[in-house]
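Asker: Based on what follows, work out the 3D shape:
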Amino acid sequence: MQRAFAVAVLAAVVCAVVGSFVVLRGMAFIGDAVAHAVFPGVAIGYVLGANLAIGGAVAGVVTALTISVVSQNRRLKEDAVIGVFFAFAFGLGIVLISTQSTYTGDLASFLFGQILGLSDGDVITVAVVGALLIAVTLLLRKELVTVSLDRETAAASGLPVFWLDTVLYVMVTLAIVISLQAVGNILVLALLITPAASARMLTERLGVMMLLAAGIGVVSAVTGLYVSYYYNLASGGLIVLCLTLVFAGCWLAAPRYGLFARRRTGRPPAAVAA
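Answerer: Here you go, the predicted structure:
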């Protein structure tokens, strides 16, 4: 349980920080795509008897880089490119798995999470990778915000838009991979998006948004683990349920942008969005 709490808190903080840029850019679909893109790497690792996490990380990074390259053609919108490779990667994983006649618990734990099966090495890996991701995020914060808000202006001002896109995609991939054992491949998108989306309802400042998102993620992860321990329920699913409850509360009761506040002030949703 100590290792589970450590990884859950670390993963929640990292996903919240990286996820803030994903939400700001309106590219939640990339999180879903990358989460599923790791599947062929997992399948290859399963077939070869190799480490599933490493296989998933390699597949996710390769897919993220491919999306970054192809999406530079502005004839295609980014979500269309993501959709193409998301479907391809997941289909490839299914084909690879279908070549095997049996399945193991390792594959199931990768898909659904097995946070109580973590080792000390897993905790160290998550801590080191997480620290690197947060450092890179803080280092490139201004550039990532500029590209997220206006790509054309960023390119005109001389910023390397392609490389910044690539860095963000790789960061999303690594954040997802280190969180897989906490909530699993299927639910990891919630850890990346929901805390940041909740924080987005509460503030307009990016720094505050990242801090709030990290706090929401940590509290939800710890609460979900405690409930799963006492009631013998799935920890990953409970963490996601806690995150969603917080989001629902923010959507309803956020001081400026919540549903109740909009009704009190009489502002239409379009004005709030603007």
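Asker: all contacts plus neighbour counts: C-alpha atoms, from now on.
Answerer: Will do.
Asker: and after the helix or strand encompassing Ala59, which helix or strand comes next?
Answerer: According to DSSP states H and E, Ala59 maps onto helix 52-70. For helix 52-70, the following helix or strand on the C-terminal side (DSSP H and E) is helix 78-98.
Asker: any idea of the angle the next helix-or-strand element following that next one forms with helix 78-98?
Answerer: Following helix 78-98 in sequence order, the next helix or strand is helix 105-112 (DSSP H and E). Relative orientation of helix 105-112 versus helix 78-98 (axes from the mean of the first three to the mean of the last three CA atoms, to 10 degrees): 160 degrees.
Asker: Check which element follows helix 105-112 along the chain.
Answerer: Per DSSP H and E, the first helix or strand lying C-terminal to helix 105-112 is helix 120-139.
Asker: run this one through as well so I can compare:
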Amino acid sequence: MMDVIQWFAAPLQYEFMVKAIWVSALVGVVCSALSCYMTLKGWALMGDAVSHAVMPGVVIAYVLNIPFAVGAFIFGVGSVIAIGFIKAKTRVKEDTIIGVIFTGFFALGIVLVSKIRSSIDLTHILFGNVLGISDADIVQTMIISVITLVTLAILRKDLILFCFDSTHARSIGLNISFLYYTLLSLLSLTAVAGLQTVGIILVVAMLVTPGATAYLLSDRFDHLMGIAIATGVFSSVIGTYISYHLDASTGGCIVVLQTLLFLTAVVFAPKHGLLVRAKTVRIGEMAASAELDAGASKRDERH
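Answerer: Next up is the predicted model:
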């Protein structure tokens, strides 16, 4: 018991670890809440595109000495507009356009980092640096978190309907374009918050995995949201602890833990897990076999 207490207490001796734990938990809440809508909408690839497309915006924002969120927001929404324009004007499919746009923007960001003389550390942008997060970045993350959570709360019902059935949402008079760009704008902002903890490469996992895990465990949106946030916060906090004790990448530990929780849900989910499905199939096969045997017995009795 003392060993467990010591395991949790040891990192709390350092201020930078306390900050990292709280920021990771906050980002876990925001990313998990948004991931529920991303999962319902099937926007995993779009999340990947936006999270990578913000990189040149972050670099340019640094050069202009403006908040990272401004540059990331502009390039994130810009990438979505570019995807929509090319899709409307060409015969190329959306998934192909997304792949081209997000890799192009991401490559532009790498070029800018390599050419602009600054203190920008490419490793921190790609993989996060929550252990060295500054007070200014904490304030920025808090502002982004409040904006995202308040917007999701205000537009909750409209966004749920939009994600479930956008055609029905349009038929009852909802502004689909507004909801579309609102959700993508929140995605761009949240990518900046996630950038501080897990970096651009891994932030898509925080925007998809908690929602996907919860989707396997519940069919009701309220429960899905609660489960997603719980798994997101748990993996963010415990992942930060694990990274301290293993002296490993914080972002990597968080995402690996989220992935393990997802795989556990895949196997053991009470209604949609592999074990339950295998049991259902086995029962079905046994019932079908019993019916065949019964039919054969009746035929034998008639003869």
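Asker: Can you name every helix or strand that the helix holding Ala59 of structure 1 contacts?
Answerer: Under the contact criterion of 3 or more CA pairs under 8 Å, 6 or more residues apart in numbering; DSSP states H and E, helix 52-70 of structure 1 touches helix 28-48, helix 78-98, helix 105-112, helix 161-200.
Asker: and Gln72 of structure 1, which of the ones you listed is closest to it?
Answerer: Gln72 of structure 1 lies closest to helix 161-200 among those, at 7.2 Å (CA to CA).
Asker: what range in structure 2 does the closest one sit on?
Answerer: Mapped onto structure 2 using TM-score structural alignment, helix 161-200 of structure 1 covers residues 176-215.
Asker: Would you mark the buried spots in that stretch?
Answerer: Across stretch 176-215 of structure 2, burial judged by 16 or more other CA atoms under 10 Å covers 176, 179, 182-215.
Asker: Mind listing what's buried along the helix holding Ala59 of structure 1?
Answerer: 52-53, 55-68.
Asker: Likewise for stretch 124-137 of structure 2?
Answerer: His124, Ile125, Leu126, Phe127, Gly128, Asn129, Val130, Leu131, Ile133, Asp137.
Asker: neighbouring contacts of that stretch?
Answerer: 16-17, 19-20, 23-24, 55, 194-202, 250-252 (CA atoms under 8 Å, 6 or more residues apart in numbering).
Asker: sorry, back to before: mean per-residue distance, the helix holding Ala59 of structure 1 versus structure 2.
Answerer: Once the two are superposed, helix 52-70 of structure 1 sits an average of 3.7 Å from its aligned residues in structure 2 (mean CA distance after the TM-score superposition for structure 1).
Asker: hmm, who's touching that helix?
Answerer: 34-35, 37-46, 81-82, 85, 89, 106-107, 110, 162, 165-166, 169-170, 173-174, 177.
Asker: Mind telling me what Val9 of structure 1 corresponds to in structure 2?
Answerer: Checking TM-score structural alignment: Val9 of structure 1 goes with Ala25.
Asker: any idea how far the aligned residue in structure 2 for Leu238 of structure 1 lies from Ser114 of structure 2?
Answerer: Aligned counterpart of Leu238 of structure 1 in structure 2: Cys253 (TM-score structural alignment). Distance, Cys253 of structure 2 to Ser114 of structure 2, using CA to CA, to the nearest Å: 27 Å.
Asker: out of these two, which sits in the more crowded spot?
Answerer: Cys253 (22 against 13; other CA atoms under 10 Å).
Asker: name the element that one belongs to?
Answerer: Applying DSSP H and E as the criterion places Cys253 of structure 2 in helix 250-268.
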